[in-house]
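In: give me the fold of what follows.
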Amino acid sequence: MATKANSVPIPTLISVDPFVPADQQKGLHNRWHPDIPPVVTVKPGEAFKIECVDWTGAQIGNNDTSDDVKNVDLTKVHNLSGPVAVEGAEPGDALVVDILDVVPFEKMPWGYTGIFELTNGGGLFAKEFNSKACKAIWDFEGIYATSRHIPGIRFAGVSHPGLIGTAPSASLLATWNAREGALIADPAHAEAVPPVAFAPNAVGAYVGQDEASVDGETRERIAREGARTIPGREHGGNCDIKNLSRGSRCYFPVFVPGANLSVGDLHFSQGDGELSFCGAIEMIRYSLLLGTTQAGIITFKTSIIKGGVEKFALKQPIFLPSPIDPLYSQKVIFEGISVDYHGDGKQYNMDATVAYKQAALNAIAYLMKLGYTREQAYLLLSAAPIEAHVGALVDSPNACVTLAIPTGIFEHDILPKPEGLTKQNFGQCAIRSDGVV
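Out: As a prediction, the model looks like this:
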C-alpha cells in the first residue's frame, strides 16, 4: 500500500520566480569566485531539485519584437543557482553529478532563441551578418517545441543545462584572469568586435546571499575579481553540451572544500555549436542528483571519488551522455572546409572553426532556398537538434567539419530533387521594432 512514509518527494533546495529579476532573488550569483559561500549543503546520495531563472535574469519576454534582445544587459549574465556544497568534497577529488531531469516551469511553458547585436553579444556570424537583434519564441508541447516565428518546424527537445560547474580556487581564478587579460591586452585584438574575452567587471555583478553570509568587503572583492561566466573553463562552466540531458553523468574536478556546484542557463533544445550566442531554447528549471560510479538513474547511491583528479587525469570535466536522444535517423548533411569561400576566399590552415562556419553557411543558404529568411535559418540551426562532427583534422590545409539537419523536424519535404527545391513563404522571426535586420 502506498503511504506518505514510503513516498517521500525529492525536495526543492533553491526556489526562484522566473518573472522576478534575478538581482532581486536569493540563491543566485553571476560570477565565479571561491569566496561565494554555498547557499545550501547536501550529503552525497541526496536527490534534490534546483530551480533556475533564465540566463539573462528575466530580461527577455514572450512578445513579437526583439527590442529586449537588442537592449539586454550582458553584465548581469549568467544567473546561476547555488553554490551547493557537498559534504566531504575536498580539492583534488572528483565530484560525480548525475542529471535526473530537466523540465520547464509549468507556469512558463515557453522559451526563446536570440540573435544578438554585433556590439552587444554578437554570435558566430556577428561580423559576417553585421548582426541585428532577432528572436524566436518557442512553445513547449510535452517533449516538442514549435515556434510562431519559424513555421513548419516541430522537434523533440534534448533538455540540458548549458552551464554547470564547480567553484574555482583562488589560484585557478587568478590564472583565468591573467590569461584572459593577456588575450584582451594583445594589440592584435584591440579592434575585436565582439570582444575576444570578457574581463572581470564589477558592474552588474551579483551575489544573492545576505550580509550575514557575505559582508560588504567580500562582496566588493567578488565583484572586482570574479570571473565572468561567458566561457567554459577547467571547472566546466558554460560549455553548452547538448547531450548532457537527463540520464547523463558528469565528473567534475573539485577545487575548493565542498566543491560548490552551481548551475544555470537551462536549454530545452540546442544544436551543436549554439551558433547564434543565445542559440539554445532558453528555459527554466533543473533537477539533479549527486552521483556515483554505479549505473542507474534516480535509484543510485552517490560518492565523492577521493583523489579523482589524479586518478582520471581530470584537467577538465568528463561526461557520460544521456542514453535518451530523439530518433531522427535521416539527415541532410552539409560539409565545410577551412576556406572562407562564403567571404574573401582566404585559405586557412586546419582551422576547424572556419570549417564549421562554412558548413553552417552552406546550410543557411540551403534553408533560404526553401523560403526561410537568413535570420530564421540562423535561429533554427542554433535551436534544433542539429549535429556537428569533425570529419578530419589531418589533411592539410583543410580541416573538414559536417553539420547535419534532421529532415524529420520539418513538416514539409526538404530533400534535394532534380527539379530543385520548393520555396514557400514562412514570414519572418521577431525583429526590432524599427524594422532593421
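
In: please make it C-alpha for all contacts and neighbour counts, starting now.
Out: Will do.

In: can you give me the helices in the stretch 251-400 of the chain?
Out: For the stretch 251-400 of the chain, the helices defined by DSSP state H, counting those that start in this stretch cover 308-311, 352-369, 374-383.

In: among those, which is nearest residue 288?
Out: helix 308-311 (20.6 Å; CA to CA).

In: show me what that closest one is packed against.
Out: Applying 3 or more CA pairs under 8 Å, 6 or more residues apart in numbering; DSSP states H and E, we find helix 308-311 packed against no helix or strand.

In: quick one, strands of the stretch 251-400 of the chain?
Out: Under the criterion DSSP state E, counting those that start in this stretch, the stretch 251-400 of the chain carries strands at the ranges 261-269, 277-283, 285-290, 318-320, 331-337, 387-392, 400-406.

In: out of the ones you listed, nearest to residue 231?
Out: Going by CA to CA, the one of the strands of the stretch 251-400 of the chain nearest residue 231 is strand 277-283, 11.1 Å.

In: so the closest one versus strand 261-269, what angle?
Out: Angle, strand 277-283 to strand 261-269, by axes from the mean of the first three to the mean of the last three CA atoms, to 10 degrees: 90 degrees.

In: pull out the buried positions in stretch 172-182.
Out: Across stretch 172-182, burial judged by 16 or more other CA atoms under 10 Å covers 172-174, 176-177, 180.

In: repeat for stretch 259-272
Out: Result for stretch 259-272 [16+ other CA under 10 Å]: buried residues 259-272.

In: of the strands of the stretch 251-400 of the chain, which is nearest residue 431?
Out: strand 277-283 (15.0 Å).

In: ok, back up a step: same list, the buried residues of stretch 259-272, but as a markdown table with distance to residue 361 please.
Out: Shown next, in a markdown table, are those (distance: CA to CA, whole Å):
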| residue | distance to residue 361 |
| --- | --- |
| 259 | 41 |
| 260 | 40 |
| 261 | 37 |
| 262 | 35 |
| 263 | 32 |
| 264 | 30 |
| 265 | 26 |
| 266 | 26 |
| 267 | 24 |
| 268 | 24 |
| 269 | 21 |
| 270 | 17 |
| 271 | 14 |
| 272 | 14 |
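
In: show me the two of those that sit farthest apart.
Out: 259 and 271 (29.6 Å).

In: let's compare: structure for the following, please.
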Amino acid sequence: MGSFTTSVSSTCVEIYSLDLANNIAEFPAGSGIKIPLKPFFGILGVATPETSRTSVPPGSYGGNIDNRELQAGSRLFLPIFVPGALFSIGDGHSAQGDGEVNVTAIETSMNGRITLKLRKDLQLTTPIAETPTHIITMGFAQTLDEALELALKNMIDFLERFMNLSPENAYVLCSLTVNFHITQVVNSPQKGVHGMLPKSIFDKKINL
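Out: Got it, this is the predicted structure:
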C-alpha cells in the first residue's frame, strides 16, 4: 500500500491509501468505488527566456500539461527555447480524468525513468506526443474554443508534414477520425485541449 493526498476544497486535504497490489484507489474511503491507477507526470516542460514564468500554466514549452495520456511508453516532443533546454518533470498523478475539474488529480510522490534526446530535425513550435496507439497534438489558450482551434491546427500541420496530406484532406480526416479531449481547465490562465489521432488507420509506420 502507498499513500496519496487529494484536496477536496480550498481548505481541506485528505490522505488516502493506494492499493498498489491491485492497482486501484478507493474513493471515498469505504465507498466501494475503485479507481484504476494510471500514473503519469503532470509537468513536462522546458525553460523559456522569461525569468518571471510560473510553473502553473502550460504552453508551447510544455509545462503543467496534465495530460493523462502521457503514461509510461509515451514520447513527448518539445521545442527548445534556451541553451540546454533545462527540462523539468514533476507533479506525479496516480489517476486523473480529462479536464481535472476539481484542480487536483490523485497527487502522489512518484519515481520515473526518462530518456532525453535532442532532435534537431524536427524544428517544432508546439508540443507533439506519441503513445503506443496515438499521435497527440495540443492547444493551450485562455478559452477552450481557442485551445481547440490550436489543437486542430496543430493536427492539420502534423498530417501535412508527416503524412503528406493536403490541408483540405487533413482537415477532413480530423473530423472523421481525431478525438479532441479537454485536457484541463484549472491551470489558469491557460486551458488545454488535445487531439488524438489513431495510428491504426495508417498502413505505414509513422516516423517521428
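
In: right, and residue 88 of the second structure touches residue 45 too?
Out: Yes: using CA atoms under 8 Å, residue 88 of the second structure is in contact with residue 45, at 5.4 Å.

In: now do the shared contacts for those two.
Out: Contact criterion CA atoms under 8 Å, 6 or more residues apart in numbering; residues shared by residue 88 of the second structure and residue 45: residue 63.

In: the counterpart of residue 290 of the first structure in the second structure and residue 72 of the second structure: what is the separation?
Out: Under the alignment (TM-score structural alignment), residue 290 of the first structure maps onto residue 115 of the second structure. Separation of residue 115 of the second structure from residue 72 of the second structure (CA to CA, to the nearest Å): 12 Å.

In: what about those two, which has more around it?
Out: residue 72 (15 against 5; other CA atoms under 10 Å).

In: distance of the aligned residue in the first structure for the more buried one relative to residue 303 of the first structure?
Out: The alignment partner of residue 72 of the second structure in the first structure, by TM-score structural alignment, is residue 246. According to CA to CA, residue 246 of the first structure stands 19 Å off from residue 303 of the first structure.

In: residues in contact with the spatially most central residue of the second structure?
Out: Nearest to the geometric centre of the second structure sits residue 67, at 2.4 Å (CA atoms, centre = their mean). Applying CA under 8 Å, 6+ apart, we find residue 67 of the second structure in contact with 42, 98, 183-184.

In: what remains of the residues you listed once you look at the first structure?
Out: Contacts conserved in the first structure for these, using both residues aligned by TM-score structural alignment, their matches' CA atoms under 8 Å: 42, 98.

In: and of the contacts of residue 67 of the second structure, the nearest to residue 156 of the second structure?
Out: Nearest member of the contacts of residue 67 of the second structure to residue 156 of the second structure, counting by CA to CA, is residue 183, at 18.8 Å.

In: what's the neighbour count on the closest one?
Out: 26.

In: name the SS class of it, please.
Out: Under DSSP: H, G, I helix; E, B strand; the rest coil, residue 183 of the second structure falls in the strand class.

In: just to check, it is in contact with residue 194?
Out: Yes: contact criterion CA under 8 Å: residue 183 of the second structure and residue 194 qualify, at 6.1 Å.

In: ok, residue 41 of the first structure to residue 86 of the first structure distance?
Out: 6 Å.

In: and those two? Which one has more around it.
Out: Neighbours were counted for residue 41 of the first structure and for residue 86 using other CA under 10 Å; residue 86 has more, 23 against 15.

In: surely the more buried one and residue 259 touch.
Out: Yes: between residue 86 of the first structure and residue 259 there is a contact under CA under 8 Å: 6.4 Å.

In: how about the contacts made by residue 268 of the first structure?
Out: 103-104, 111, 157-160, 280-283.

In: out of those, which is nearest to residue 94 of the first structure?
Out: Closest to residue 94 of the first structure, out of all of those and judged by CA to CA, is residue 160, at 21.0 Å.

In: nearest residue to the closest one other than its sequence neighbours?
Out: Distance criterion CA to CA, 6 or more residues apart in numbering; nearest residue to residue 160 of the first structure, sequence neighbours excluded, is residue 245 at 4.5 Å.

In: helix/strand/coil for that neighbour?
Out: Judged by three-state DSSP, the three-state class of residue 245 of the first structure is coil.

In: could you dump the strands of the stretch 251-400 of the first structure into a markdown table and include distance to residue 224 of the first structure?
Out: Shown next, in a markdown table, are the strands of the stretch 251-400 of the first structure (distance: least, CA to CA, whole Å):
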| stretch | distance to residue 224 of the first structure |
| --- | --- |
| strand 261-269 | 20 |
| strand 277-283 | 25 |
| strand 285-290 | 29 |
| strand 318-320 | 31 |
| strand 331-337 | 41 |
| strand 387-392 | 37 |
| strand 400-406 | 40 |
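
In: my read: residue 38 of the second structure touches residue 95, true?
Out: Yes: at 5.2 Å, residue 38 of the second structure counts as touching residue 95 under the criterion of CA under 8 Å.

In: overlap in contacts, these two.
Out: residue 68.

In: what about the alignment partner in the first structure of residue 58 of the second structure, neighbour count?
Out: Using TM-score structural alignment, the equivalent of residue 58 of the second structure in the first structure is residue 232. Residue 232 of the first structure has 16 neighbours, counted by other CA under 10 Å.

In: for residue 232 of the first structure, list the residues it contacts.
Out: By CA under 8 Å, 6+ apart, the neighbours of residue 232 of the first structure are 238-239.

In: please name the nearest non-neighbouring residue to residue 108 of the second structure.
Out: According to CA to CA, 6+ apart, the nearest residue to residue 108 of the second structure is residue 4 (4.8 Å).

In: do the same with residue 144 of the second structure
Out: residue 191 (6.1 Å).

In: quick one: neighbours of that neighbour, just the number.
Out: For residue 191 of the second structure, the neighbour count with other CA under 10 Å is 26.

In: please apply the same query to residue 217 of the first structure.
Out: The number of residues packed near residue 217 of the first structure is 9, by other CA under 10 Å.
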